[in-house]
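Enquirer: turn this into a structure:
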Amino acid sequence: APKGRTIGSQKKSPRYNTERPRHGRRRWLWWLSGIGLLILLILAAAYWWYHQNLQPVDQTDTTTKTLTIGEGDTFKTVATTLKEQGLIRDVRAFDIYTRLSGSRNQLHTGVCQFSPAQSLPEIVTKLSQGCHDNRVVTFLPGGTVVDSRYKPQGQDATTALKRAGYSEESIKAALAKTYDSPLFANKPAGTSLEGYIFGDTYSVPANQGPEAALKAAFAHM
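Expert: Here you go, the predicted model:
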């Protein structure tokens, strides 16, 4: 037998280190788990944000605000106006909801009344179905045309029209207008409508000016 070699000895197989690949696989599993968790957190945050922005701006505020939708208006321009008036929380959430609900191409012209107490889905539903709203105007019995120091504040016709959402300019124009009615046959030219506005509650189309409310009051005299 050759010198230095033991009879019956066998050549040993080389040892391979299997620990490193095992650690590598664990590291990849940790990475994948972390990425998956991050994606879940992002999705959860996105859902929370979207759900929150569908809620009313203020459930306790039922004050109505008027929105006029004309030819050529889009949901994008309407969303901007709604946000400016404090009726929706976020324009992007509005855009997403109209796309998901399939109502993006169902905008109708008209005059709509909304309040901060309405949710975004309620507002979109009303917009897509078309608005046929009325304004409610309450003239108090014995009220003056404009605020008077001899009467409790807020009981005049001007304030009543403002509460109904009419602009100050349109109210001034309506109160200064000459009306063609037998009621005013003996009314001196240039005098106010003092004494001609019958105190009651009137419902008039929202797309008409304050003249409609005044004419309704004149008809009761």
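
Enquirer: from here on, just use CA atoms for contacts and neighbour counts.
Expert: Noted.

Enquirer: state the three-state secondary structure for the spatially most central residue of the chain.
Expert: Using CA atoms, centre = their mean, the residue of the chain that lies closest to the mean C-alpha position is residue 88, 2.9 Å off. Here residue 88 is recorded as coil under DSSP: H, G, I helix; E, B strand; the rest coil.

Enquirer: repeat for residue 66
Expert: Per three-state DSSP, residue 66 ends up strand.

Enquirer: for it, give its distance to residue 36.
Expert: Taking CA to CA, to the nearest Å as the criterion, residue 66 is separated from residue 36 by 46 Å.

Enquirer: so between those two, which is more surrounded?
Expert: residue 66 (19 against 12; other CA atoms under 10 Å).

Enquirer: for that one, which non-adjacent residue is spatially closest?
Expert: residue 113 (4.5 Å; CA to CA, 6 or more residues apart in numbering).

Enquirer: what strand or helix carries the one you found?
Expert: Using DSSP states H and E, the secondary-structure element containing residue 113 is strand 110-114.

Enquirer: pull out the buried positions in that strand.
Expert: By 16 or more other CA atoms under 10 Å, the buried positions in strand 110-114 come out as 110, 111, 112, 113, 114.

Enquirer: can you list contacts of the helix or strand where residue 80 lies?
Expert: Using DSSP H and E, residue 80 sits within helix 75-84. By CA atoms under 8 Å, 6 or more residues apart in numbering, the residues outside helix 75-84 that reach it are 67, 69, 88, 89, 90, 91, 94, 95, 104, 107.

Enquirer: for ChimeraX, what selects the buried ones among the residues you listed?
Expert: To isolate the buried members of the contacts of helix 75-84 in ChimeraX, using 16+ other CA under 10 Å:
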select :67,69,88,89,90,91,94,104,107
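
Enquirer: want to put them side by side, so please do this one too:
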Amino acid sequence: MEKEKEDKKQEMFKKVKQRKQEGRTVRKIVGITSLAIVLIIGIVVFAGYSYVKSALEPVDPNSTTAIEVEIPIGSSLTTIANTLHENGIIKDARIFKYYTKFKNESDFQAGNYTMTKSMTLDEIIESLKTGKVYREPVFTLTVPEGLTLEQIAKVIEKNTKFSADEFMTKVTDEKFIQDMIGTYPETITEEVLEGNIRYSLEGYLYPATYSFYDENPSLDEIVTTMISQTADVVKGYNELLEEKQMTVHQLLTFASLLEEEATAQTDRETIASVFYNRIKIDMPLQTDPTVLYALGSHKDRVLYEDLKVESPYNTYVINGLPPGPIANAGKTSIEAALNPTNTEYLYFLADKEGINHFAKTYEEHLQNIETYLR
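Expert: Next comes the predicted model:
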């Protein structure tokens, strides 16, 4: 009897101890779970805070590239926010909308704005309210179409504190070129390193007027800004390039020929058709600007003996495109290279008035020479 009572007592103690252990286990599980939940909530809150904080900051505080943004009449806040996001001026359209509503801002004006990725949300809002560019540039730099790197170097020397030699040293520096390939891989590829190319970055410094907001921008910033603009322009043609199985390098090379052949009244699309037609039948392009680039000097008139210069750029002695661009091409020439007129022309010439005359046969071309140039 006594033994039975003792056994029951031991069994009871055992169950109490077991329940205590189970309680501790449950409390431990609850504690760990609660801690995990708190940590997850903390991570989510921190991630959300970091994202919102980042979205409230400029897209690129160091950017000086001017971006044209059109806000149509009657645009809603949602439309404006989406337009700014599509143009890369803000990081997140929703955050911009919430921030604008939080600040109780409204009465934005329609119009064409020149903005940069370095603008704060307050600066963007101020611009949209006043209809003016909020940030005034310290100075502007205009790089015309059709310039070679050596000619751009003279523009830089004339308008900045940097010499032409410093500019050429920068744009031909191997490390800088590799950095640009790494920064803009969809625009600048290993094609620019091909051995026959005179200057790897020839044609990659986009012709435009640039606004700088730093009193003393570095040479790196000036050059990178021009390259960044090229990247921004050509990315808009990615689908066409893929459709034509054409690389950016080939596009800029082709466009540079059109740019150098162009006069104020030139039909670039039709000239492009002549070049494409010649390429199809393996006929040399025979464009004088490539001869001048091969010679490395400017001439008012290309002589017959010049046409024989041995150079991978001389399209009188090679078939197809030269190894790289011979100048910087503007948007008009780039679009003409992608959208040539459908013709059967193989020849063209510009008369003394700058008007182009096209021909399907060499006989017609000779007649045009006789009619318009003699």
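
Enquirer: tell me how they score on TM after superposing.
Expert: The TM-score (TM-score structural alignment, normalised by the length of the first structure) is 0.50; 148 aligned residues with a CA RMSD of 4.3 Å.

Enquirer: hang on, the earlier thing: so what's the residue nearest to residue 66 of the first structure up against?
Expert: Residues in contact with residue 113 of the first structure (CA under 8 Å, 6+ apart) are 64, 65, 66, 67, 133, 206.

Enquirer: and those residues, which is closest to residue 11 of the first structure?
Expert: Nearest to residue 11 of the first structure among these, counting by CA to CA, is residue 67 at 92.2 Å.

Enquirer: now for the closest one: what does it line up with in the second structure?
Expert: By TM-score structural alignment, residue 67 of the first structure lines up with residue 69 in the second structure.

Enquirer: for that match, which non-adjacent residue is spatially closest?
Expert: For residue 69 of the second structure, ignoring the flanking residues on the chain, the nearest one in space by CA to CA, 6+ apart is residue 113 at 5.0 Å.

Enquirer: hmm, residue 134 and the one you found touching each other?
Expert: No - counting by CA atoms under 8 Å, residue 134 is not a contact partner of residue 113 of the second structure; they are 9.9 Å apart.

Enquirer: can you get me a residue count around residue 148 of the first structure?
Expert: Using other CA under 10 Å as the criterion, residue 148 of the first structure is surrounded by 13 other residues.

Enquirer: again, but for residue 108 of the first structure
Expert: Neighbourhood size, residue 108 of the first structure [other CA under 10 Å]: 17.

Enquirer: wait, it touches residue 126, no?
Expert: No - when contacts are counted by CA under 8 Å, residue 108 of the first structure is not listed as touching residue 126 (9.4 Å).

Enquirer: give the aligned range of the longest helix seen in the first structure in the second structure.
Expert: Assignment by DSSP state H gives helix 19-53 as the longest helix of the first structure. Per TM-score structural alignment, the counterpart of helix 19-53 of the first structure in the second structure is residues 21-55.

Enquirer: what are the buried residues along the matching stretch?
Expert: Using 16+ other CA under 10 Å as the test for burial, stretch 21-55 of the second structure gives residue 55.

Enquirer: now that stretch on the first structure. Mean distance?
Expert: Taking mean CA distance after the TM-score superposition for the first structure, the mean distance separating stretch 21-55 of the second structure from the aligned residues in the first structure is 1.1 Å.

Enquirer: can you give me the helices for the first structure?
Expert: 19-53, 75-84, 91-101, 120-129, 157-163, 168-176, 210-218.

Enquirer: would you list these in a markdown table and tack on distance to residue 147 of the first structure?
Expert: Below are the helices of the first structure laid out as a markdown table (distance: least, CA to CA, whole Å):
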| stretch | distance to residue 147 of the first structure |
| --- | --- |
| helix 19-53 | 40 |
| helix 75-84 | 30 |
| helix 91-101 | 39 |
| helix 120-129 | 35 |
| helix 157-163 | 7 |
| helix 168-176 | 13 |
| helix 210-218 | 17 |
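
Enquirer: closest one to residue 5 of the first structure among those?
Expert: Minimum separation from residue 5 of the first structure across the helices of the first structure (CA to CA) falls at helix 19-53, 33.1 Å.

Enquirer: also compute the angle for the closest one relative to helix 120-129, please.
Expert: Note on geometry: by axes from the mean of the first three to the mean of the last three CA atoms, to 10 degrees, helix 19-53 of the first structure and helix 120-129 are set 60 degrees apart in direction.

Enquirer: got the angle for helix 19-53 of the first structure vs helix 91-101?
Expert: Using the same axes, to 10 degrees: helix 19-53 of the first structure against helix 91-101 is 90 degrees.

Enquirer: ok, the contacts of residue 113 of the first structure in the second structure: which stay?
Expert: Using both residues aligned by TM-score structural alignment, their matches' CA atoms under 8 Å, the second structure keeps these contacts from those: 64, 65, 66, 67, 133.

Enquirer: rewinding a little: so what's the gap between the match of helix 19-53 of the first structure and the chain middle?
Expert: Taking CA atoms, centre = their mean, to the nearest Å, one finds stretch 21-55 of the second structure lying 42 Å from the centre of the chain it belongs to.

Enquirer: and the gap between the nearest residue in space to residue 55 of the first structure that is not next to it in sequence and residue 85 of the first structure?
Expert: Excluding its sequence neighbours, the residue lying closest to residue 55 of the first structure (CA to CA, 6+ apart) is residue 119, at 4.9 Å. The spacing between residue 119 of the first structure and residue 85 of the first structure, counted by CA to CA, is 14 Å.

Enquirer: these two: who's more crowded?
Expert: residue 119 (20 against 15).

Enquirer: shouldn't the more buried one be in contact with residue 52?
Expert: No - counting by CA under 8 Å, residue 119 of the first structure stays clear of residue 52, with 10.2 Å between them.

Enquirer: quick revisit: between the buried residues of strand 110-114 of the first structure, which sits nearest residue 28 of the first structure?
Expert: residue 114 (53.5 Å).

Enquirer: any idea how far the closest one lies from residue 19 of the first structure?
Expert: Taken as CA to CA, the span from residue 114 of the first structure to residue 19 of the first structure is 67 Å.

Enquirer: next: residue 85 of the first structure.
Expert: Counting by CA to CA, the gap from residue 85 of the first structure to residue 19 of the first structure is 65 Å.

Enquirer: now residue 13 of the first structure
Expert: Counting by CA to CA - residue 13 of the first structure and residue 19 of the first structure are separated by 18 Å.

Enquirer: ok, back up a step: now do the same contact list for the residue nearest to residue 69 of the second structure.
Expert: Counting by CA under 8 Å, 6+ apart, residue 113 of the second structure touches 68, 69, 70, 71, 131, 132, 133.
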